[in-house]
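> Have a look at this fold, sequence not included:
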C-alpha cells in the first residue's frame, strides 16, 4: 500500500469517525460497529495484500497501541465522572456501591466462569484458561458510548456536590459502568499475572502467597498511591499555584491532562505499580481538585478527541485483520465461549453482584431491578482484552496462541455488535422511565 493510499484511507476514516456520532445518535447503530465494518472493507482491498496483520507478528506494536488507547480512555473516564469519592467518608463510599459490587463480586465470578468454560468446554489447560479469564474480564464502555457518562458537569453548565439524595444529572447506570471500566482495566492485571505464573511453570503455595502479597496488594497500593499523589500535585499546580504563570487553569491549557496521564503512568511503572490504576486515580484526584471548574471540560475535551483517534485506529485495524485471516482459527469452542460470556456469564454474575444485599434504590448508588439488569448486561468487551492478550503473549509462550487471538477478537466483535445494537433503545427506555417516575 502506497503512502498516498494510507493517508487517503486514514483521512476518510477520520472524517467518518467525526460524523458517525451525530448520525447514529438516535438509531440502533454504534460508531464502533460502522468503523469495524469499514475496516473489513478496507481489508478486502488488494492494496492491503502485502501487509501482515497477524497479531503474532506484531506483538509489541499491538501491546503499545492498545496500551496507550486504554490509558487515554482511563484519563477521560476519570475526568468525566461527576460523583466524587471521598476516601475519608463512609457515606461517599456507599454511593459507589454498584461499582464495588461489580469489582469484588462480578469480576472474580466472571473470571471463574470463563476459566471453567475454557477448561471444560474448550479443552484448554487450567493455566491458559485462567489467563483467558483474566484477559476477557475487563469491560470497556468506550465502545458503547450510550452506556458511559458524558463530558464532566461544571459550574457553568450545572452540577454540584454530591448528597445522599440522587441528583437529577447523576445517572447510576452510566456511572456504574463507567467507573467499573475505569477500575477493572487495572484490576484485571493481577489475574493476568496469575495466569502467566501458571503458564510459566505451575503454582505452588509460595507462588500464591507472593502473588497475593505483591501482585494483588502491593502493586495495587503503589499504583493507586502514585496516581493520587500525582493528581494532588498537578491539581494544586493547575488551580492553586501562587504564581499566575503556573496556574494553568487560568490560562486554559488543556494539555495538562495528557501530561498527567504520562507522568502518572510512567512513575507507577518505574516503581512496579499498576499504571492503569495510577492514571485513573490521578484523573479522579485531578478532577476533585476543583470539581466544578470549567477547565475540567477543556482537559476532558482534549483527551476525548485523542481517545477517538486511538479507538478509530484500533477498530479499523481490527476490522482489516478480520478479513485478512484473524478469525481463521476460530472454531465452535471459541464461538460458544464468546456467546456464553456476553449472554450468560456477565449478565448472571453482574446481576448477582448487584442484587445481593442491594442498596436502597432511592439513594445514590442504589439501583432498581431494571437498572441492575441493564448494568449486568452491558459489560462491553473491547480494547483492554486485546491489550492483555498481547501483553501475555509478549511475556510467555502461550499454547494455542492463534486460537486465543481468534477467540478474543471474536468476543470483542460480538460485544461491539450486540451491545451497539441494544444500547441506544435500552438506555432510551430507561431514561424515559426514570423521567416519568421523577415527574
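Perfect, I can see it now. Since this is a predicted model, take the numbers as computed values, not measurements.
> Going by C-alpha atoms from here, please, whenever you check contacts or count neighbours.
OK.
> Which residue, other than its chain neighbours, is closest to residue 149?
Leaving out its chain neighbours, the residue that sits closest to residue 149 by C-alpha to C-alpha, 6 or more residues apart in numbering is residue 174, at 5.3 Å.
> ok, that neighbour - contacts?
By C-alpha atoms under 8 Å, 6 or more residues apart in numbering, residue 174 lies in contact with 147, 148, 149.
> mind checking the SS state of the last one?
This means residue 149. Secondary structure for residue 149, judged by DSSP: H, G, I helix; E, B strand; the rest coil, is coil.
> And residue 273, by the same measure?
Going by three-state DSSP: residue 273 is coil.
> Assess the claim that it and residue 220 are in contact.
Yes. In this structure, residue 273 is within contact of residue 220 by C-alpha atoms under 8 Å, at 6.3 Å.
> Can you get me a residue count around the nearest residue to residue 255 once chain neighbours are set aside?
Excluding the flanking residues, the one nearest residue 255 by C-alpha to C-alpha, 6+ apart is residue 299, at 6.7 Å. Other residues within reach of residue 299, judged by other C-alpha atoms under 10 Å, total 24.
> try this one next to it:
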C-alpha cells in the first residue's frame, strides 16, 4: 500500500469539511457575540489559511469562474432578503418607514454619483465602467449587515438604527439594479450607436421596479393565505415546517425574473407581505430560523472562498490609487451621503452617525459586479475585481471590528441590556401568544 492509498478520498474530505463548516455555523455566532470580532472576519481568515495550504491548488478568483460567481452570490443575496423581510416587526407605511426612503432615495443615489465621479477621475475608467463600479459598491449588503439588523420576529429589537439599516439593505439591492443596467446600456449603446434612454426609463426603471413590487406582493399574499388563512386543516402552518419560507423565496424570485422584473425587490416585498399576513403568529420564528441557518451556511462558504481569493491574487493588481479610492468610498462618501439624507430627521446625533457609518459592502457588491461584467465587455476586469475586493475586505474588517462596541453602546444609551440583545435567537424569543 502506497502513501497515496492512505490519503482520504476527495469525497470523504468534502464530507468532513462540510461537517466542520456546519458546526461552525452553529457555534461561532455564540462564541463571538461579546467580542469585537465578526463572523465574516473569522470565515475570511479560515479561507485564507485553507487556501494557503500547498495541498489545495484551486484559486477561487472571480474572473476565472464568472458565471459561478454571479449565480452563487445571487443565491445568497436572495435568501438574505427573505430573512430581512421576515424579521421586520414594523408595519409597512410611508411615514413609519420614513428613514428607509431617505436612505434609499438620497443616500444611495448620492453614493452612486460620488463613487462614479471619483472612480472616473482617479482611475481614468470610462463612464460606463465607473457607473458599474458605483452601482456595485453603493448598496448596503443584506448578508454581511446582519450584525446591525433587527432581531428575530417579535423580539422587540427594532430601534431606529437597526430598523433603518435592515430596511435599507432590503430595498436597495433592488433599487441599485437600474443603475447596473444603465451602465450596461451605456457600454453597449456606445458600441452599437443605439439610443438607450427610452429603454432604460420605460423598461429597466418603470417596468422592472413596478413588476418586482407587484410580483412580490402577489407571491407574498398567496403564501400568506396558503400558510395562515386557507379554511382547511391543510393550511401550511399546520406542518410547522419553516422550509416554506425558502419555497416563497425561490418562487418569488423565479416568477419575477421570468417576467423580466427585479427579483431582489420581489423577494423582499414578498417577505414583508408574507409577514403581514399574520404578524403575531409564532410560525414566523420557524420560518426565520430556517432562512437564517441556510443564509449563514452559504454566506460562510462564500467568505471562505473570498478569503481564498485574497491569498490567490485577488488584490495583486491593486495600486495605491485604488487603495485611496476604497478608503474614500468607505470613510467619506457613504458616511457623508448618509448624513445628508438624515438632515432634519428626528434622531440623536449618535444614531445618525451610526446609520451613516454602517454602509457595509459585501456579497451584493460581488453579485452586481459579476452580473455587469458578464453582460458588458470591460478591459482589465481583474483591476475592477481588485478594487471591489479591496472595498469588501476593508468593509468586513472596519465594520466587523467596530459593530460590537458601537451597537452595545447604542443599546446602553437606550436602556437595554446589550448582553440580552446579543443572545442567540432561541434565548431572545418573545413569549407565545
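Structure received. Fair warning: this is a prediction, and the values are worked out from it, not measured in the lab.
> Matching residue 369 of the first structure against the second structure, which residue comes up?
Under the alignment (TM-score structural alignment), residue 369 of the first structure maps onto residue 349 of the second structure.
> ugh, wrong one, I meant residue 116 of the first structure
Residue 116 of the first structure maps onto residue 117 in the second structure, by TM-score structural alignment.
> Name the helix or strand for residue 310 of the first structure, please.
When elements are assigned from DSSP states H and E, residue 310 of the first structure belongs to helix 295-321.
> once aligned to the second structure, how far is that helix on average?
Here helix 295-321 of the first structure, set against the second structure after superposition, deviates by a mean of 0.5 Å using mean C-alpha distance after the TM-score superposition for the first structure.
> which strands and helices sit next to that helix?
helix 3-23, helix 31-43, helix 59-80, helix 256-270 (3 or more C-alpha pairs under 8 Å, 6 or more residues apart in numbering; DSSP states H and E).
> In the second structure, what range does the second one match?
Meaning helix 31-43 of the first structure. Taken onto the second structure by TM-score structural alignment, helix 31-43 of the first structure occupies residues 39-51 there.
> and that stretch, how far from the first structure on average?
Stretch 39-51 of the second structure sits 0.5 Å off on average (mean C-alpha distance after the TM-score superposition for the first structure).
> which one's the longest helix in the first structure?
helix 401-438 (DSSP state H).
> Okay, buried residues for that one please.
Neighbour-count burial for helix 401-438 of the first structure flags 401-424, 426-427 (criterion: 16 or more other C-alpha atoms under 10 Å).
> Distance to residue 344 of the first structure for the contacts of residue 174 of the first structure - can I get that in TSV?
What follows is the contacts of residue 174 of the first structure, written out as TSV (distance: C-alpha to C-alpha, whole Å):
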residue	distance to residue 344 of the first structure
147	19
148	22
149	25
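> wait, which of these is closest to residue 76 of the first structure?
residue 149 (10.1 Å; C-alpha to C-alpha).
> ok, back up a step: would you mind measuring from the aligned partner of the residue nearest to residue 149 of the first structure in the second structure to residue 29 of the second structure?
Matched across to the second structure, residue 174 of the first structure falls on residue 162, judged by TM-score structural alignment. Going from residue 162 of the second structure to residue 29 of the second structure by C-alpha to C-alpha, to the nearest Å gives 18 Å.
> quick one on the thing from earlier: right, and the helices and strands packed on helix 295-321 of the first structure - which one's nearest residue 292 of the first structure?
Nearest of those (C-alpha to C-alpha): helix 59-80, 11.2 Å.
> what's the average distance of stretch 111-119 of the second structure to the first structure?
Relative to the first structure, stretch 111-119 of the second structure is 0.6 Å off (mean C-alpha distance after the TM-score superposition for the first structure).
> Any idea how many residues pack against residue 380 of the second structure?
Neighbour count of residue 380 of the second structure, defined by other C-alpha under 10 Å: 9.
> any idea how far the equivalent of it over in the first structure lies from residue 407 of the first structure?
Matched across to the first structure, residue 380 of the second structure falls on residue 400, judged by TM-score structural alignment. Using C-alpha to C-alpha, residue 400 of the first structure is found at 11 Å from residue 407 of the first structure.
> Overlap in contacts, those two.
In contact with both residue 400 of the first structure and residue 407: no residue, using C-alpha under 8 Å, 6+ apart.
> ok, back up a step: for the helix or strand just after the helix holding residue 310 of the first structure, grab the matching residue range in the second structure.
Next helix or strand after helix 295-321 of the first structure toward the C-terminus (DSSP H and E): helix 332-340. Aligned using TM-score structural alignment, helix 332-340 of the first structure spans residues 320-328 in the second structure.
> Alright, I will stop here.
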